[in-house]
Structures are given as structure tokens and as C-alpha cells.
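[1] For reference, the sequence and a predicted model appear below.
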Amino acid sequence: MLTVVAHPLIQHKLSLMRSVETGVKEFRELAAEVSMLLAYEAMRDLELSPTHLQTPLQEGEFPMLSGKKLALVAILRAGLVMTDGILSLVPAARVGHIGLYRDPLTLKPVAYYNKLPADIAERRVFLTDPMLATGGSAGAAIQFLKDAGAQTIKLMSILAAPEGVAVIEAEHPDVEIVVAAVDERLNDHGYIVPGLGDAGDRIYGTK
């Protein structure tokens, strides 16, 4: 299932990210802010249970998070900035990392690093990758999470291409995709058009 979060604040910040005039510091800050706002939607279905508390005036039952604990898993390297933004909302979440890079010739993902919480099977997993382009890296990361025992996975991306969405929906129909926007297409080099360029390069100031 695909969810596009069309909130005005998200769309405004995404437009700033698209601009070639936006520098590294501002781009990184915007990416973290958009990620945090996306998390509100992605985590809308978290379970709550009544908890007994004492307010300054009286005792009562009030809703607090319950159910499965959370894990934020970043696809390196660009997914890190999203995870950092979301941690401000759920600081108790465990963090994992999956290192993948795209072969420039085949456009296929190549794994180089994987480190997940030991109890990943007992957690709701939010996988972060700013750009869902070909879907190769995200699809491979989702499969790695499933192989490690993860049962509930949501993919969070700032920007997606229709081709990438189609790949994830075909390979992992049980995984919800939460994005800020779906752009027109991929170009011949596998970049999202009109897009915002290479998210990793713009976050870290590399070329």
C-alpha cells in the first residue's frame, strides 16, 4: 500500500529541498524535518493502552504507547538523516543499519554492511531511505529484514518514482510505503525526475 503525505508543511519543505540553491546544512535540516513529519503518518496506527497516572489535580487513566517496540533501520548512508529526525519523536526506538550501494552499471544493489537489533523480530520496523528510485536497494533491504525475522515493516522515503513503488508493491505487497511525493519517472541513469538530485551527496556535501 502506498501513502502519499500531502500535508502543506511537508510539501513546502520538499520544494525547498528540490531547489538547487539549497545548501548542505539547510538540505540536511529539511530532510530531518520532513522525516519527522512523515513519521506522524507512518506511526498513526501504533497501539495505545490506558495507563494510570497522577496529574497535578487528580488521578486518571491516560493513553500511552503499548504493543510492539519500535526499530528504525536506515539504509546507509542517506537513510541516517531520516532516522535522526524520527528519533526525536521516539527516542527509545532501537536503531539498525543496512549498507547497500547501487552498482553504476547494473543499477543493482550490493550489500556491504548489516547491523540490526537482536530482537528485530519482536519490533515494528520503520525502514528509511530518502529516495525510492529503482526499488532495488529498498527491496533488498526489506528482504534482509524479513530474513532476520522482522514481521511488520514500513518503508519511509521522502521522494519516490513510480518504477520504484511498483517494484516494492510487487515484491513486498505486505509492506506499506509512506512518502512525501511520487515524481514523474526515472531517467536513463536511475535518478528520479524532476527529483532533487542525489540525496546522499546533498546531505553530506559529496559528489
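    Perfect, I can see it now. Keep in mind it's a predicted model, so treat the numbers as computed, not measured.
[2] contacts and neighbour counts: CA atoms only from here.
    Fine.
[3] Let me see the ranges of the helices in the protein.
    8-18, 24-42, 79-87, 136-147, 162-171, 199-204 (DSSP state H).
[4] which one of those helices is the most hemmed in?
    Among the helices of the chain, helix 79-87 has the highest mean neighbour count (mean count of other Cα atoms under 10 Å), at a mean of 24.
[5] and the nearest residue to Leu46 once chain neighbours are set aside, what is it in contact with?
    Of all residues not flanking Leu46 in the chain, Leu65 sits nearest, at 7.0 Å (Cα to Cα, 6 or more residues apart in numbering). Residues near Leu65 by Cα atoms under 8 Å, 6 or more residues apart in numbering: Leu46, Glu47, Leu48, Ser49.
[6] what's the closest of those residues to His172?
    Nearest to His172 out of the contacts of Leu65 is Leu46 (Cα to Cα; 21.0 Å).
[7] Run a quick neighbour tally on the closest one.
    14 (other Cα atoms under 10 Å).
[8] correct me, but Val110 touches Arg102?
    Yes: with contact defined as Cα atoms under 8 Å, Val110 reaches Arg102; the gap is 6.2 Å.
[9] Put this next to the first one:
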Amino acid sequence: MDHPLVAHKVSVLRDKTTPSPVFRQLTDELVTLLAYEATREVRTVEVEVETPVATTTGTAFAKPTPLVVPILRAGLGMLEGMTRLVPTAEVGFLGMARDEETLNIVTYAERLPADLTGRQVFVLDPMLATGGTLIEAIKFLFDRGADEVTCICLIAAPEGLQRLKDAHGGVERLHVVLASLDERLDEKAYIVPGLGDAGDRLYGLAH
């Protein structure tokens, strides 16, 4: 998303001296800006509205309502900024982590409808680094019947974005909205220049 407000907020997030409370506030504001773009194609229907003066035609979200899914734990820091813009959306949760022995992504928690048929789903995950977690989350949602998935991320590495394209690139119903596409991944799979570990910077070092 090419916008000076977005670029400014990302720059402050990158600063290693930015404290957690400010980091959380800026993340919240940034997600609201990204959500504005991400919801451009949200489905709507016409409704009749009574104003104090006359009857007119307005707009409402179509059914089924949009579903917002933060990826635990860092995605939680993006939830309020998203629901502020789309307050009538429903919220589900996905907890995913890498198994240190097999290196596979495992789902350790989920709170989602069993059937997502017809649903537009908005996935919240601050960092698109290697892309492994997001690839599995998208597969999980499409397997449940999701009609369209839009991923909202603060920053991404080209390698992770390419892996996402390789895994799901043929799916026209998949969209990714970013605040910044960074340079690369380093040898530890951290995004460069990045902003460090988003979860730790949002919530501290507790795991």
C-alpha cells in the first residue's frame, strides 16, 4: 500500500527504541489503514434507509458476513484495528506453530465455523517471512470452504511472497495486502530490514 501515512507508521515500527505501548498503538492504526484497502471488494447489498428527511438506498454487508481470523499470537495485535473498520464482521482464531523436530506447521488451536462456504475471510498476520504459516492457514481456510481469502500483513520478504505464489498462485480468490515489501530474509529467516519479532515487540518476551 503506497501511502505516506503507512510509510511513516512502518518507519516508527522499525525503530528498535519504539516501546511496546507505542508499537501496539501504531500497529492498530496501520491495520485500519490496510483494512481500508483490503476490504475494497467486500460484498455488499442494497438496503433501504430512512433518513430524517426521506427514504434512500444504502449499502450493507452481504450475508454471510466477513470473517476476520488473526493468527495467534502476534495477529491478535492487529484485531482491534480491523474490527474497528468492520465492526459487524465475525472473528475466528487460528493458532499455528512450527514443530521443531519435523519443521512442519501444526495447528494447535482453532475457533472457526466448520463450514466457511461463501465466506470472505480476512487473515491477520504481521510478518510474512518464510510464508510457511500463512500458506498452511490459507489451505486450512480453503479446505473449510472459504470462498475468498485476503491476507493483511505489515511487512513481507520477497522469498515468503514467492512461496505463497508458488503454493496458491493459481487461486484468483487469494489477495495479499502489505504495508511494506522488504529486501530479503537473513540466515535466521528474519525479514531484513524488518522490525524484529512482532509478537515480542507487541507483548514482551513472555511465551
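    Everything's here; your move. Please read all numbers here as calculations on a predicted model, not as lab measurements.
[10] follow-up on the earlier one: measure the residue nearest to Leu46 of structure 1 to Arg77 of structure 1 for me?
    Distance, Leu65 of structure 1 to Arg77 of structure 1, using Cα to Cα, to the nearest Å: 30 Å.
[11] any idea how far the counterpart of the residue nearest to Leu46 of structure 1 in structure 2 lies from Tyr203 of structure 2?
    Using TM-score structural alignment, the equivalent of Leu65 of structure 1 in structure 2 is Phe61. Look at Phe61 of structure 2 and Tyr203 of structure 2: by Cα to Cα, they are 33 Å apart.
[12] Please apply the same query to Leu79 of structure 2.
    For Leu79 of structure 2 relative to Tyr203 of structure 2 (Cα to Cα), the value is 14 Å.
[13] next one: Ala167 of structure 2
    Ala167 of structure 2 sits at a distance of 31 Å from Tyr203 of structure 2 (criterion: Cα to Cα).
[14] At the geometric centre of structure 2, which residue do we find?
    Leu124 (2.2 Å; Cα atoms, centre = their mean).
[15] ok now do the alignment partner in structure 1 of it, which residues does it touch?
    Structural correspondence for Leu124 of structure 2 with respect to structure 1 (TM-score structural alignment): Thr128. Listed by Cα under 8 Å, 6+ apart, the contact partners of Thr128 of structure 1 are Leu72, Val73, Ala74, Ile75, Gly79, Leu80, Met82, Thr83, Leu155, Met156, Ser157.
[16] swap in Arg163 of structure 2?
    Thr130, Gly131.
[17] For it, give its distance to Val42 of structure 2.
    Arg163 of structure 2 sits 26 Å away from Val42 of structure 2, going by Cα to Cα.
[18] Now tabulate the helices of structure 1 in a markdown table and tack on distance to Ile192 of structure 1.
    Below are the helices of structure 1 laid out as a markdown table (distance: least, Cα to Cα, whole Å):
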| stretch | distance to Ile192 of structure 1 |
| --- | --- |
| helix 8-18 | 11 |
| helix 24-42 | 16 |
| helix 79-87 | 17 |
| helix 136-147 | 14 |
| helix 162-171 | 9 |
| helix 199-204 | 11 |
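[19] between those, which one is nearest to Glu61 of structure 1?
    Nearest to Glu61 of structure 1 among the helices of structure 1 is helix 24-42; the distance by Cα to Cα comes to 23.4 Å.
[20] Structure 2: matching residues for the closest one?
    Taking TM-score structural alignment, helix 24-42 of structure 1 hits residues 20-38 over in structure 2.
[21] mean deviation (superposed) between the matching stretch and structure 1, please.
    Taken over the aligned residues, the distance from stretch 20-38 of structure 2 to structure 1 averages 0.7 Å (mean Cα distance after the TM-score superposition for structure 1).
[22] List of residues touching that stretch?
    Contacts with stretch 20-38 of structure 2, where a contact means Cα under 8 Å, 6+ apart, come from 1, 6, 9-10, 13, 77-82, 84-85, 150, 152, 154, 177-179, 201-204.
[23] try stretch 98-106 of structure 2
    Residues outside stretch 98-106 of structure 2 that contact it (Cα under 8 Å, 6+ apart): Met96, Ala97, Gly132, Thr133, Glu136.
[24] Which of those sits closest to Thr55 of structure 2?
    Closest to Thr55 of structure 2, out of all of those and judged by Cα to Cα, is Glu136, at 46.8 Å.
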